[in-house]
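Participant: heads up, no residue letters with this:
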């Protein structure tokens, strides 16, 4: 009777250390309140309403550290087949359900593909893009419609729905994996603006889902001694200061480079190309807690593309920005292979690793929600 009552209640939320946290045991602990973690918490409560679920994050909701708030948010299922096509279809249904009116259909121009259209003729339909692409270098193109959305908005809705469905939410808490559960380090800020650990306690959990982005493999190794083939890579999000309309301007893709209208400009999305060299730091150091400085990896990625995409060689190109809009910022992302699709991997009995992946085509935006639903369905 107690379980039935619990399943119909809203979850509790602990946002700061002034709210005493005394819970000792959960059926499932989800580490990371990004897109995949919040989706896991919501789907777990929907499928198993009798189970207690704890969703936790070192920052806020949505997670403030990682790719969720900087993601491209482009659903594009072109070229997918088999299991991936099924995951993409599930993700689209979930996006339409969770974001009614929040999906924007836009044309995507894919250059360099064995497309049905001549690049020069296609560009004639988009005079604002004159001079962006060299038709001699990228002679063929394909035009298709994709859906765009804001991953941060989606994650916030997923988290709120998870709490409404009965999942508990614990913020400003650093997680450490231990056998049989999670050690929680609740964080607070001193009068000198230093982030310190206020208290530490352990919570038992029969299942732990690690959805902490690039930090996930490190948590598994440091806490449980489990090794995965996934490391940390570092990327920047450059901007192209050309005017765009997020409701009308097309997206452009050339190979693994995506240009998406964002905040009146264009954002450039490149996958990680290599793991970060040990000990390498940007020359500019840190600014307001954000790693800044021009990454040589960014230049190595962009320079070979400038002949085919002359717009990248103009003064309109600006080095990447952070969540706080700091020029030159960079962030850590999961890396492996050099790019991989989103994955749900059982790394030990009762321990799962969820990674968004670093693939630009068929990435987390297109497959993520379907993958999480599939994972949750396997838990018994």
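Facilitator: Looks like it arrived, so ask away. Here the structure is a predicted model, which is why all the values come from computation and not from measurement.
Participant: make it CA atoms for all contacts and neighbour counts henceforth
Facilitator: OK.
Participant: quick one, strands of the stretch 51-200 of the chain?
Facilitator: With DSSP state E, counting those that start in this stretch as the criterion, the stretch 51-200 of the chain has strands at 53-56, 74-75, 104-111, 117-118, 140-148, 168-170, 173-178, 181-189, 195-210.
Participant: the second one packs against which elements?
Facilitator: Spelled out, it's strand 74-75. strand 140-148, helix 364-378 (3 or more Cα pairs under 8 Å, 6 or more residues apart in numbering; DSSP states H and E).
Participant: show residues contacting it.
Facilitator: Contact partners of strand 74-75, identified using Cα atoms under 8 Å, 6 or more residues apart in numbering, comprise 92, 146-149, 365-366.
Participant: same check, this time on stretch 30-43
Facilitator: Here stretch 30-43 makes contact (Cα under 8 Å, 6+ apart) with 53-58, 60-63, 68, 151-152, 154-155, 158-159, 161-163, 165, 167, 175, 208-213, 354-356, 368-369, 372-373, 376.
Participant: including mean neighbour count and distance to residue 331, could the strands of the stretch 51-200 of the chain go into TSV?
Facilitator: Conversion of those to TSV gives the following (neighbours: other Cα atoms under 10 Å; distance: least, Cα to Cα, whole Å):
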stretch	mean neighbour count	distance to residue 331
strand 53-56	28	21
strand 74-75	26	20
strand 104-111	20	26
strand 117-118	16	37
strand 140-148	18	22
strand 168-170	24	24
strand 173-178	21	19
strand 181-189	20	22
strand 195-210	18	19
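Participant: need those strands in a markdown table with distance to residue 32, can you?
Facilitator: As requested, these are arranged in a markdown table below (distance: least, Cα to Cα, whole Å):
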| stretch | distance to residue 32 |
| --- | --- |
| strand 53-56 | 6 |
| strand 74-75 | 22 |
| strand 104-111 | 27 |
| strand 117-118 | 43 |
| strand 140-148 | 24 |
| strand 168-170 | 10 |
| strand 173-178 | 9 |
| strand 181-189 | 12 |
| strand 195-210 | 7 |
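Participant: residue 244: which of these is closest?
Facilitator: The closest of these to residue 244 is strand 104-111. By Cα to Cα, the value is 12.3 Å.
Participant: want to compare, so here's the second one:
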């Protein structure tokens, strides 16, 4: 990789962290700037520093500690081989190994996943629901086995904390020499010229731009999640076919145990977490341009669940009667139910993560709905490509 013009000092053994505007930031040039410290951007930064330690790298995050909010924090955190597209099973297995062994405490837990279905049994490995869930009565109590008569159990599935993946990957990147700039909005420009807007909060809780700094980068990775495609369009004039959707994660306060399985029914994922269940509705389509999430109405009462989420849950109440009880967290406004914008690579809810060259300097990195299964491998592939290393660790040897 060609470094930007000007003299660059050698990479430090450990990177620096600028957490607030009281810490002066005077750097003017980097080999790589990564915009966004969610799991995709943070892991790409870690892998770049690991594979090419001579490159000077800056990781920029608009929030505070990496991934204080956003799609990474609200991702399901469920790994299952069932979600791997055909031909990418080895890549998914590599991602699982990274989650299990190399990212610190992400609360990785081998936990079965039960996929429940209606109608005739279409799979040779499916079993009657009552039999398949006999060891987990707390899970079986949520369902109606008549409406969901069969289940397929993936014993090799696992759960983890995606937010901890981002945090630990960012910390490891810093330990390996990457610089980290928090509370800063990155505004890319042509030729790797970038304006960094350092943000502060007034005593009336208004976020304002405290100062602007200019940085030159040889390569820029846009890993800003659902905001990435819009950033490419507005800042660089590059149109992409990617989309976004708004996903909420309401809670179901029904008992779950330390060994409870993850459940899937009708596109809804019920993940055991903190003694209850986190609900992750399916994404059926992209939200239209200009869509503003708003709460819905249930029998005339305002709720924090947007209408699309409500409709999905109401449609499942016969098959999952627990949704009709008092344990479902409806909230009174949208702010009561966690939600975030999610990137849709290619504009499709079933598309895997990807990276895309926008020009000679800028690359877009997107996670999306399948980031739990393939996100880390795609981020590694981009880092290896920029670092000029050959081969993919999940590919069979020639």
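Facilitator: Received, thanks. None of these values were measured; they are calculated from a predicted model.
Participant: got a TM-score for the pair?
Facilitator: The TM-score (TM-score structural alignment, normalised by the length of the first structure) is 0.88; 365 aligned residues with a Cα RMSD of 2.5 Å.
Participant: rewinding a little: and of the contacts of strand 74-75 of the first structure, the nearest to residue 101 of the first structure?
Facilitator: Among the contacts of strand 74-75 of the first structure, and counting by Cα to Cα, the member closest to residue 101 of the first structure is residue 149, at 9.9 Å.
Participant: and the closest one? What does it align with in the second structure?
Facilitator: Aligned counterpart of residue 149 of the first structure in the second structure: residue 160 (TM-score structural alignment).
Participant: and the helices in the second structure?
Facilitator: Listed in chain order, the helices of the second structure (DSSP state H) span 39-51, 71-74, 89-101, 129-132, 137-140, 162-175, 228-236, 307-315, 371-387.
Participant: most packed of the ones you listed?
Facilitator: Of all the helices of the second structure, helix 39-51 has the most neighbours on average by mean count of other Cα atoms under 10 Å, namely a mean of 28.
Participant: ok and that helix relative to helix 371-387, angle-wise?
Facilitator: 40 degrees (axes from the mean of the first three to the mean of the last three Cα atoms, to 10 degrees).
Participant: mean per-residue distance, helix 39-51 of the second structure to the first structure?
Facilitator: Aligned to the first structure and superposed, helix 39-51 of the second structure gives a mean residue distance of 0.7 Å (mean Cα distance after the TM-score superposition for the first structure).
Participant: where in the first structure does that helix fall?
Facilitator: The aligned range for helix 39-51 of the second structure is 35-47, by TM-score structural alignment.
Participant: just stretch 64-73 of the second structure next, same as before
Facilitator: Against the first structure, stretch 64-73 of the second structure falls on residues 60-69 (TM-score structural alignment).
Participant: buried residues, stretch 336-349 of the second structure. List them.
Facilitator: For stretch 336-349 of the second structure, the neighbour count (16 or more other Cα atoms under 10 Å) marks 337-349 as buried.
Participant: rewinding a little: how many residues are close by the residue nearest to the match of residue 149 of the first structure when sequence neighbours are not counted?
Facilitator: Distances taken as Cα to Cα, 6 or more residues apart in numbering place residue 108 nearest to residue 160 of the second structure, at 4.3 Å, with adjacent residues excluded. The number of residues packed near residue 108 of the second structure is 21, by other Cα atoms under 10 Å.
Participant: I'd assumed residue 100 was in contact with residue 108 of the second structure.
Facilitator: Yes. Between residue 108 of the second structure and residue 100 there is a contact under Cα atoms under 8 Å: 5.9 Å.
Participant: which residues touch the match of residue 149 of the first structure?
Facilitator: With Cα under 8 Å, 6+ apart, residue 160 of the second structure has these contacts: 77-78, 99, 106-109.
Participant: kindly recompute the last result at 7 Å.
Facilitator: By Cα atoms under 7 Å, 6 or more residues apart in numbering, the contact list for residue 160 of the second structure reads 77-78, 106-109.
Participant: which of these still touch in the first structure?
Facilitator: Contacts conserved in the first structure for these, using both residues aligned by TM-score structural alignment, their matches' Cα atoms under 7 Å: 77-78, 107-109.
Participant: now which residue in the first structure aligns to residue 316 of the second structure?
Facilitator: In the first structure, residue 316 of the second structure lands on residue 305 (TM-score structural alignment).
Participant: please disregard the earlier target; I meant residue 95 of the second structure.
Facilitator: So residue 95 of the second structure corresponds to residue 91, using TM-score structural alignment.
Participant: then residue 228 of the second structure?
Facilitator: Using TM-score structural alignment, residue 228 of the second structure pairs with residue 216 in the first structure.
Participant: wait, isn't that match in contact with residue 210?
Facilitator: Yes. With contact defined as Cα atoms under 7 Å, residue 216 of the first structure reaches residue 210; the gap is 6.0 Å.
Participant: got JSON lines for the kept ones among the contacts of residue 160 of the second structure, with distance to residue 292 of the second structure too?
Facilitator: Converted to JSON lines, these look like this (distance: Cα to Cα, whole Å):
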{"residue": "77", "distance to residue 292 of the second structure": "26"}
{"residue": "78", "distance to residue 292 of the second structure": "28"}
{"residue": "107", "distance to residue 292 of the second structure": "34"}
{"residue": "108", "distance to residue 292 of the second structure": "34"}
{"residue": "109", "distance to residue 292 of the second structure": "36"}
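Participant: just name the closest of the residues you listed to residue 146 of the second structure, please.
Facilitator: Out of these, the member with the shortest distance to residue 146 of the second structure (by Cα to Cα) is residue 78, at 26.4 Å.
Participant: for residue 228 of the first structure, what are its contacts?
Facilitator: So, once contact is read as Cα under 7 Å, 6+ apart, residue 228 of the first structure ends up touching residue 217.
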